[in-house]
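> with the input below, show me the fold.
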Amino acid sequence: MKKLFYFLIAASFLFSACNLPGSGSPSPSVATAAALTVQAALDDPSPLASPTAANNSSGASTSAASSNPFASFEDVTNCRTGPGVNYELVTQIQPGFSVEIVGYYPPSHWLVSTDAGPCWVAGEFVTPSGSVSAIPTVTAPPTPKANAPENVSLQKWDIFCDYATNEADVTLSWSDKEDETGYRVVRNDVVIAELSANTTQFKEKITLLSGQTAGYSIIAYNTAGSNSSKTIVLGC
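Sure thing, here's the model as predicted:
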């Protein structure tokens, strides 16, 4: 199209020159210029660019970007150096934020890219979007060596004795520890309850006659070991 356009312009110019009043034929310079213009148009190998080429390229890029897999979150979510609570915390992803998913670790962890670096989130907290099927499966880093929780520190203990029924209401409170799997409540050297991680209180009603006592302690434990609070003695 470009070549034809230049050819028509040159031909038109030549034709006009031929029909100028008082002129039987175009001047040599005009004819030469027109011929050179036509020849240049015919010799030009450059194709005419499509007027939608730039738009098509931009659209393809946008489509590719929109298909990237992303993870969004409804709650504050811990992102760690590996797939599990035994790994160190890297950052916390806030609700409403989205981060790119770069890997999957079966059965339920995602490796994501954040401003703090790549880290792992549990799948139960993630809403994935985009081309999830294209996400590569990755290998988890070695599990860090765990340490047993520090000794539990009892913060408060209460006992209410009902002498009419010989029953006592016991309440124990303590500060939460790091990296514990759970807690065990010990009464008179016998484990009487298993509690989940992050628990900080235990209550029970026991039979306790006037003059009797009961000794309590709290054990924090994980796969590496356990540690116990001091034993407190309560009586009616």
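
> please count neighbours and contacts with C-alpha atoms only from this point.
OK.

> looking at it, T213 is touching I232, isn't it?
No. T213 sits out of contact with I232 when judged by CA atoms under 8 Å, with a separation of 10.1 Å.

> run through the helices of this protein in chain order.
2-18, 28-43, 53-66 (DSSP state H).

> out of those helices, which is closest to S196?
With distances scored as CA to CA, the stretch of the helices of the chain nearest to S196 is helix 53-66 (41.4 Å).

> is it possible to get CSV of the helices of the chain that adds mean neighbour count?
Below are the helices of the chain laid out as CSV (neighbours: other CA atoms under 10 Å):
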stretch, mean neighbour count
helix 2-18, 16
helix 28-43, 15
helix 53-66, 11
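
> second input sequence below; structure requested for side-by-side comparison:
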Amino acid sequence: MKITRRIFFALCTLIFAALACNLPQANQSTSEPTQEPATTEESVTFNIDEALTLAVQTIQAATLTAVVPTETVTPGPSPTPPSTAPTVSVSSDTNCRTGPNVAYQFVTLFKVGQTANVVGKYTPNNYWIIEYPGGFGATCWLWGAYATVLGETAGLPEGVPPPLPPTATPAPSAPEAPKQLNLACTSVNKSKKVGQIWILAWEWTVEFTWSDQSTNENGFYVYKDGVLLTTLGPDNESYTDVFTQTLIIGDVSYTYGVQSYNDDGASALKDATLSSCP
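I've put the predicted structure just below:
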């Protein structure tokens, strides 16, 4: 508004100045005026037109400048703050594996005092899928028994366990030899008189026991004094030998042995010796 008033006053001043050029001079001579050249009137008229044109151009420029609208900036929506992934820590050092089971390969030991981002879960086995420290974004499966998770976990995806690694087939081998051999004996007097002759005899019952050390045996060979006494099936750990001992003169001893066997061979023979029977 102030700019328009200034322009208006400037225009009026220019117009008044132009008109004043056409007014008679106060000290003009009364004698017959000498005829002025035609170019004088044209010059005055040209100056008036030029002044008016300049004034109009000034007003137009000012008007264009004054009416330029101001751009209105409409604020956009506020940016959504980035979501924070839940984190996990443990109260006891815990193995982190390639899947939710001890059958999966070990990846790293997640220690007390460490934290990691949780990116998934496996509810059936209570496992968390984490980005383990030092893995540069790689993940492993952490058992949740000692884990404490901070943050929202409802939206975490349920993990799909990878296939179990193939179980290594053990190389064929003979079974392990039995251990902890033991002999226990009881006797019953079976002596009797036949006519005028006494036949002295005792019935011995020998309990031969051992501890099975293998899981791949087909059975056991049981020996007495180096001679095969019997063959037993797998998982046996004892044999009872009952026999009659006739007249005993001097010391008598018996050696019992046992070995396990399978299609790939037999174990070492283990034995124990019995020297008396109460």
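
> quick check: TM-score for this pair?
Once superposed, the chains reach a TM-score of 0.45 (TM-score structural alignment, normalised by the length of structure 1), with 152 aligned residues with a CA RMSD of 4.5 Å.

> quick revisit: between the helices of structure 1, which one is nearest to I192 of structure 1?
Checking the helices of structure 1 against I192 of structure 1 by CA to CA gives helix 53-66 as the closest, at 55.0 Å.

> so the nearest residue to A18 of structure 2 once chain neighbours are set aside is in which element?
With CA to CA, 6 or more residues apart in numbering as the criterion, A18 of structure 2 has its nearest non-adjacent residue at 5.5 Å, and that residue is I48. Assigned by DSSP states H and E, I48 of structure 2 falls within helix 38-66.

> for the next helix or strand after that helix, packing partners?
Moving toward the C-terminus from helix 38-66 of structure 2, the next helix or strand (DSSP H and E) is strand 87-90. Secondary-structure packing of strand 87-90 of structure 2 (3 or more CA pairs under 8 Å, 6 or more residues apart in numbering; DSSP states H and E): strand 116-122, strand 147-150.

> identify each buried residue in the shortest one, please.
Using 16 or more other CA atoms under 10 Å as the burial criterion, the residues of strand 147-150 of structure 2 that qualify are A147, V149.

> C-terminal to that strand, what's the next element?
As assigned by DSSP H and E, the chain's next helix or strand after strand 147-150 of structure 2 is strand 179-189.

> the helix or strand just after that next one packs against which elements?
Later in the chain than strand 179-189 of structure 2, the nearest helix or strand by DSSP H and E is strand 192-194. Applying 3+ CA pairs under 8 Å, 6+ apart, we find strand 192-194 of structure 2 packed against strand 197-199.

> show me what the strand it packs on is packed against.
Short answer (3+ CA pairs under 8 Å, 6+ apart): strand 197-199 of structure 2 packs on strand 192-194.

> buried ones in the strand it packs on?
For strand 192-194 of structure 2, using 16+ other CA under 10 Å, no residue counts as buried.

> over to stretch 99-109 of structure 1?
Neighbour-count burial for stretch 99-109 of structure 1 [16+ other CA under 10 Å]: V99, E100, I101, V102, G103, Y104, Y105, H109.

> could I get those residues as JSON lines with distance to E194 of structure 1?
Supplementary listing: those in JSON lines, determined by distance: CA to CA, whole Å:
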{"residue": "V99", "distance to E194 of structure 1": "37"}
{"residue": "E100", "distance to E194 of structure 1": "39"}
{"residue": "I101", "distance to E194 of structure 1": "37"}
{"residue": "V102", "distance to E194 of structure 1": "38"}
{"residue": "G103", "distance to E194 of structure 1": "36"}
{"residue": "Y104", "distance to E194 of structure 1": "33"}
{"residue": "Y105", "distance to E194 of structure 1": "31"}
{"residue": "H109", "distance to E194 of structure 1": "28"}
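
> max pairwise distance over the residues you listed: which two?
The largest separation in the buried residues of stretch 99-109 of structure 1, counting by CA to CA, is between V99 and Y105 at 16.5 Å.

> tell me the angle of the helix or strand containing R6 of structure 2 relative to helix 38-66?
Assessed by DSSP H and E, R6 of structure 2 sits inside helix 2-20. Helix 2-20 of structure 2 and helix 38-66 are oriented at 170 degrees to each other (axes from the mean of the first three to the mean of the last three CA atoms, to 10 degrees).

> who touches helix 2-20 of structure 2?
Residues outside helix 2-20 of structure 2 that contact it (CA atoms under 8 Å, 6 or more residues apart in numbering) are N47, I48, A51, L52, A55, T58, I59, A62, T63.

> if we can go back for a sec, need the helices and strands packed on strand 87-90 of structure 2 in a markdown table with distance to V258 of structure 2, can you?
Shown next, in a markdown table, are these (distance: least, CA to CA, whole Å):
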| stretch | distance to V258 of structure 2 |
| --- | --- |
| strand 116-122 | 51 |
| strand 147-150 | 51 |
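
> of those, which is nearest L229 of structure 2?
Relative to L229 of structure 2, the nearest member of those by CA to CA is strand 116-122, separated by 57.4 Å.

> how near is R6 of structure 2 to A62 of structure 2?
From R6 of structure 2 across to A62 of structure 2, the span is 10 Å (CA to CA, to the nearest Å).
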